[in-house]
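# Sequence first, predicted coordinates after that:
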Amino acid sequence: MATTERDPILVEQDAGVVVITLNRPDKLNSFNGEMHRRLLAALTKAGEDPECRAVMLTGAGRAFSAGQDLSERVFEEGVAPDLSESLKKNYNPLVRIIRELEKPVLAAVNGVAAGAGANIALACDIVIAARSARFIQSFSKIGLVPDSGGTWTLPRLIGDARARALAFLAEPIYAELAAEWGMIWKAVDDDLLHVEARKLSAHLASQPTRSFALMKKAFLQSAVQTFDQQLDLEAQLQGEAGQTEDYRTGVSSFRAKQSPVFKGR
């Protein structure tokens, strides 16, 4: 489907990279129902597209995403909203597809990434951020609990003590400190963010992306398996990787002292 400047999601594809841009800049790319639907559809299509070998996710304007568009929350007197339904219908499918997509997903974070916006970014495989970017677990400011995987992702990235403090205090963490803590891959100068992100995305797309899919599966399973179970899984996945065309290409190129040309299969 073609996109226009008014669409809440913009999609472009170049040299194996699908670039998805959250496009509600006047609302700091906060999520409404239409953005949820369009982003999930774009990610699903990228996952199914054999020409897509990497995905880059970013935001238009001054923000990556400020999280939920609170103007969509309608309160009726005497009726408490069921926010669990919003998570089950909208946010959970988004973070699940990012984590499970058999392609590497890179987040290029510009400006603020708050609430669910922060945790959607942190669900990506690699996060690169502008130095002025900031990550905020803003949920406590409105009496809520971190969602979109935040309570799972943050302790594993930065440890339990820091994760609890960020959740309770809702203080902004700028990109350089986020990189220092291991929350993200790295911070770059603001004017270089998209140049660096596109360069890194293109590099990922040129690599043995089938092995990336297997790596993602291994990292996900490592959270729930014993060490012995993980060794068995690694053996299984390595067996699959060894059957790929890219493995044969990599070995033969190494022996010939040539740069490999991977096909992602």
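Structure received.
# hey, let's count contacts and neighbours off CA atoms from now on
Fine.
# Please compute how far stretch 167-186 lies from its chain's middle.
16 Å (CA atoms, centre = their mean, to the nearest Å).
# so how many other residues sit close to Thr58?
With neighbours defined by other CA atoms under 10 Å, the count for Thr58 comes to 24.
# doesn't Ala113 make contact with it?
No: using CA atoms under 8 Å, Thr58 is not in contact with Ala113, being 10.4 Å away.
# structure B:
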Amino acid sequence: MSNTQLLFGRSGPIATLTLNRPHAGNAIDLSLARELLTAAIACDEDEGIRCVVLTGAGRYFCTGGDVGGFATAGDATPSLLKELTAYVHMAVARLARMGKPLVTAVNGPAAGAGIGLAALGDLALAARSAHFTLAYTAIGLSPDGGASWLLPRLIGLRRAQELIFTNSKVDADAAADMGLVTRAVDDAALVQETVELARKLAAGATAALGFSRRLLLCSFDNALETHMEAEARAIADASRTAQGREGIAAFIEKRKPDFWRMDGMPDEDPNEDTAV
């Protein structure tokens, strides 16, 4: 895949999407939004991809929408925003609902829609130089990119209200403490920790991870009995897969399961020579 605003890298079973407008803080314009959607669909559709990493080029992770473009659009700004959010929201939805895990490597400051993208990861690692500011209401706008849906679920309604209404800046360690990201890591360790995490997930039972993603995504919307029925169907379906059979057999035989081979993947080891 040839992109300019978004780099699509592939190393074995791991795909890495890199927001690539470092001169603009990786702010999202129409071109980047379109490329993000195209990449999200490609990751969703490619069965050889077992884990997706999302990160940013340069100093910033993502500073949100391209506000300069909003100003240039003038009276056409509402139309621009509707088109921009159409692409971004479709990309977020596909990344959220694909049957493989998403790791976000927040390499620097995130704001606006960048916070939605950072929080979207099943596992989100933040460099300690990163900080988070919603920033929408500071320029007279309201959240997008899934931020107002994700934040109450991850950090609670009260904290979400505070961050959205006051535009408080949150550093990486505080973001981890409140659950906005999984953990904060030293800047120099971010790439290596991301690689190790992506390798571990790529070598795992991706079918079970996909079922788990779907269950967690709908857990706030279902009544208990409805959700338990979804759990019952999911675990039964997981047991039908080659990975499920391998996991049960490995447990009984007291050995490590080989989910990679059970998926009919090529002989290369997903834990070797994989870069982000």
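Perfect, I can see it now. Everything numeric here is computed off the predicted structure, so don't read it as measured data.
# just to revisit the earlier point, where do the contact lists of Thr58 and Ala113 of structure 1 overlap?
Common contact partners of Thr58 of structure 1 and Ala113 (CA atoms under 8 Å, 6 or more residues apart in numbering): Phe64.
# Could you give the residue range in structure 1 aligned to stretch 8-27 of structure 2?
Alignment note (TM-score structural alignment): stretch 8-27 of structure 2 is matched to residues 11-30 of structure 1.
# Can you list the buried residues in the matching stretch?
Residues of stretch 11-30 of structure 1 classed as buried by neighbour count (16 or more other CA atoms under 10 Å): 11, 16-25, 27-30.
# now do stretch 242-250 of structure 1
Neighbour-count burial for stretch 242-250 of structure 1 flags Thr244, Asp246, Tyr247, Thr249, Gly250 (criterion: 16+ other CA under 10 Å).
# Structure 2: which residue goes with the second one?
By that I understand Asp246 of structure 1. Alignment note (TM-score structural alignment): Asp246 of structure 1 maps to Gln243 of structure 2.
# any idea how far the aligned partner of Leu154 of structure 2 in structure 1 is from Ala130 of structure 1?
Matched to structure 1 by TM-score structural alignment, Leu154 of structure 2 sits across from Leu157. Noted for Leu157 of structure 1: a distance of 19 Å to Ala130 of structure 1, by CA to CA, to the nearest Å.
# Which residue of these two possesses the greater neighbour count?
Ala130 (23 against 16).
# what residues are up against the more buried one?
By CA under 8 Å, 6+ apart, Ala130 of structure 1 lies in contact with Ala108, Val109, Asn110, Gly111, Ala175, Ala187, Val188, Asp189, Asp190, Asp191, Leu192, Leu193.
# Cys124 of structure 1 too?
By CA under 8 Å, 6+ apart, the contact set of Cys124 of structure 1 is Ile98, Arg99, Val105, Leu106, Ala107.
# wouldn't the third one be in contact with Ile126 here?
Yes: with contact defined as CA under 8 Å, Val105 of structure 1 and Ile126 form a contacting pair (6.7 Å).
# between the two, which one's more packed in?
Shown here are Val105 of structure 1 and Ile126; by other CA under 10 Å, Val105 has more neighbours (27 against 20).
# Looking at structure 2, name the residue matched to that one.
Alignment note: Val105 of structure 1 maps to Leu102 in structure 2; criterion TM-score structural alignment.
# Distance check, that match against Arg213 of structure 2.
10 Å.
# Tell me which stretches of the stretch 51-200 of structure 2 form strands.
Listed in chain order, the strands of the stretch 51-200 of structure 2 (DSSP state E, counting those that start in this stretch) span 51-56, 102-106, 110-111, 123-127, 131-133, 170-171, 183-185.
# Look up the closest residue to Glu35 of structure 2, ignoring the ones flanking it.
The shortest distance from Glu35 of structure 2 to any non-neighbouring residue, by CA to CA, 6 or more residues apart in numbering, is to Leu6 (6.2 Å).
# from what I can see the one you found touches Leu19, true?
Yes: using CA under 8 Å, Leu6 of structure 2 is in contact with Leu19, at 4.8 Å.
# where do the contact lists of the two overlap?
When contacts are counted by CA under 8 Å, 6+ apart, Leu6 of structure 2 and Leu19 have Leu32 as shared neighbours.
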